[in-house]
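Trainee: need a structure here:
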Amino acid sequence: MPKDDPRIARARAAWRFRGQTRPDFAVEPGPRQESVWDYPRPPVILPEPRPVRVLAGTLTLAESHRAVRVCETGSPPTLYVPPQDVAMHLLTVSPMRSFCEWKGQARYFRLEDSATPATDVAWCYPEPLAGFEHSAGWICFYPGRVACFLGGERVRAQPGGYYGGWITADIVGPFKGEPGTSHW
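Mentor: Just a heads-up that it's a prediction; the model follows:
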């Protein structure tokens, strides 16, 4: 879908919250915490100084000190790892596709020898839209489907199953994906 497609413009305009002001229902962040309601829309890509580690049982799927995080209003950050730091031979391309009005078309991955082969565990944007070119082909894992660690902390999954945000102790919500959040 070309970036000037009117469907993209409509999808981008539909977002109610854009990070300029924190809504009344947002949790007030404590010391050394961030509110997802302070993140902007369109999302931003930021360097992540903490190491990332992703496991499937005893298999290491990714280890990186070069990850970036994508921060978007209402969602916990998603952590993207360069493909050079991912055991790509353990992943197989899934038929699943989705489209993000900011990042473009996503490709999904499953574990190659998984006991649940129909479960997508990661995704990437092979040809992202303008502004996200830096992360082309970088892999993000679902923390609810594989064990994800950020700086040694076990990451909690973003609610709802569709989104793949990484919830850590330094992030407060509420988060998109929880019941009643579809209008965000």
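
Trainee: contacts, neighbours, all on C-alpha from now
Mentor: OK.

Trainee: what distance separates the start and the end of stretch 124-142?
Mentor: By C-alpha to C-alpha, to the nearest Å, the extent of stretch 124-142 from end to end equals 11 Å.

Trainee: show me what counts as buried in it.
Mentor: Using 16 or more other C-alpha atoms under 10 Å as the test for burial, stretch 124-142 gives 124-129, 132, 135-142.

Trainee: so what touches that stretch?
Mentor: For stretch 124-142, contacts defined as C-alpha atoms under 8 Å, 6 or more residues apart in numbering pick out 3, 45, 54, 78-83, 86, 102-108, 121-123, 148, 157, 164-166.

Trainee: run this one through as well so I can compare:
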Amino acid sequence: MSDQVVENKPAAEPAIRTVRVLIQPTPRKIRVRFGGETVAESVKALIVHERGHLPVYYFPREDVRFDLLESTDHSTHCPLKGDASYWTIQAGGRISENAAWSYPEAIPESKGLEGYIAFYWDRVDQWFEEEEEVFVHPRDPYKRVDFLASTRHIRVELDGVTVAESRSPVISFETGQPVRYYLPEADVNSEYLLSSDTVTRCPYKGIAAYHSVQVAGTEHKDLIWRYNEPIAAAKAIEGRLSFYNERVQIYVDGELEVVAKSERSVLDSIRLHIA
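Mentor: Below you'll find the model as predicted:
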């Protein structure tokens, strides 16, 4: 086995100027549902990037069902946007308190948000981009995910035991994340796998199921995940298994991979730029 080490780390931060809030139109049709009703739907929504936060969709007031909203006394202040007013959603016999907000008199830096309404992602039932359901948060237009078929020799070791080995991985290259290796199920030793009830959601891949791994009597909880029914853009990894690189030893063509921590500042700088 080679003693060489291959490092998996983000590129150096680009030398670009940054802004604190970036407001852009999105060409996608965005839809929000709650209590069996479409609360907002628009082809003129904005996507707003703010340093240190996930992207947020804002809808023109005319594309929001105000018959389903009730204004509240709740308010908050943001130094980058101004004072926010809030609404509670009532639909289908259900209530989601202070689930929507707007900036009726935004500060000059964020004037473009006046006349728009935003919703907390986790206080509504469903989000759609066009007719495809999206989970967790909006898909960031400055983030890229590529799934590439490969013939690299991937060997996964845990506590000195080889638990998977493949020469036909699909490799995921995702902005701001470590490289991930999705292996055919047949190339993962099933004798070490334990079932798990854990389920997570990813806006770029879909709904993930998990396996724990037990080696020499030690259980490693939710070490493996798979997308049995990924979204169309992630079809290449359907049914394949991937390990957390950070919790195992992965050898790529005989060289031990060292996974560096993601540097969110790199993605933030790319996302919040002035052309």
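
Trainee: mind telling me the TM-score for this superposition?
Mentor: Counting by TM-score structural alignment, normalised by the length of structure 1, the TM-score of this superposition works out to 0.65. Behind it: 142 aligned residues with a C-alpha RMSD of 2.8 Å.

Trainee: just to revisit the earlier point, what about the contacts of stretch 124-142 of structure 1, which are in strands?
Mentor: Mapping these onto strands (DSSP state E) picks out 45, 54, 78-81, 104-108, 121-123, 148, 157, 166.

Trainee: wait, Ala62 of structure 1 sits on Leu55?
Mentor: Yes: using C-alpha atoms under 8 Å, Ala62 of structure 1 is in contact with Leu55, at 7.2 Å.

Trainee: look at these two and report which has more neighbours.
Mentor: More neighbours surround Ala62 than the other of Ala62 of structure 1 and Leu55, with 22 against 17 (other C-alpha atoms under 10 Å).

Trainee: what about the helix or strand hosting that one, distance to the chain center?
Mentor: Take DSSP states H and E as the rule and Ala62 of structure 1 turns out to sit in strand 59-64. Per C-alpha atoms, centre = their mean, to the nearest Å, the displacement of strand 59-64 of structure 1 from the mean C-alpha position of its chain is 17 Å.

Trainee: that one vs structure 2, average offset?
Mentor: Aligned to structure 2 and superposed, strand 59-64 of structure 1 gives a mean residue distance of 1.1 Å (mean C-alpha distance after the TM-score superposition for structure 1).

Trainee: thinking again about what came up before, which two of the buried residues of stretch 124-142 of structure 1 have the greatest separation?
Mentor: Pairwise distances across these (C-alpha to C-alpha) peak at 21.7 Å, for the pair Leu129 and Tyr142.

Trainee: out of the buried residues of stretch 124-142 of structure 1, which is nearest to Thr73 of structure 1?
Mentor: The closest of those, once distances to Thr73 of structure 1 are taken by C-alpha to C-alpha, is Phe132, at 16.3 Å.

Trainee: what does the closest one correspond to in structure 2?
Mentor: Alignment note: Phe132 of structure 1 maps to Ala234 in structure 2; criterion TM-score structural alignment.

Trainee: now do Thr60 of structure 1
Mentor: Matched to structure 2 by TM-score structural alignment, Thr60 of structure 1 sits across from Thr162.

Trainee: skipping adjacent residues, who's closest to that match in space?
Mentor: Spatial nearest neighbour of Thr162 of structure 2, excluding adjacent residues (C-alpha to C-alpha, 6 or more residues apart in numbering): Val156 at 5.8 Å.

Trainee: wait, what's in contact with the one you found?
Mentor: Neighbouring residues of Val156 of structure 2 by C-alpha under 8 Å, 6+ apart: 162-165, 248-251.

Trainee: before we move on, the earlier item: which ones among the buried residues of stretch 124-142 of structure 1 lie within strands?
Mentor: Among the buried residues of stretch 124-142 of structure 1, the ones falling in strands (DSSP E) are 124, 139-141.

Trainee: all good on my end, thank you.
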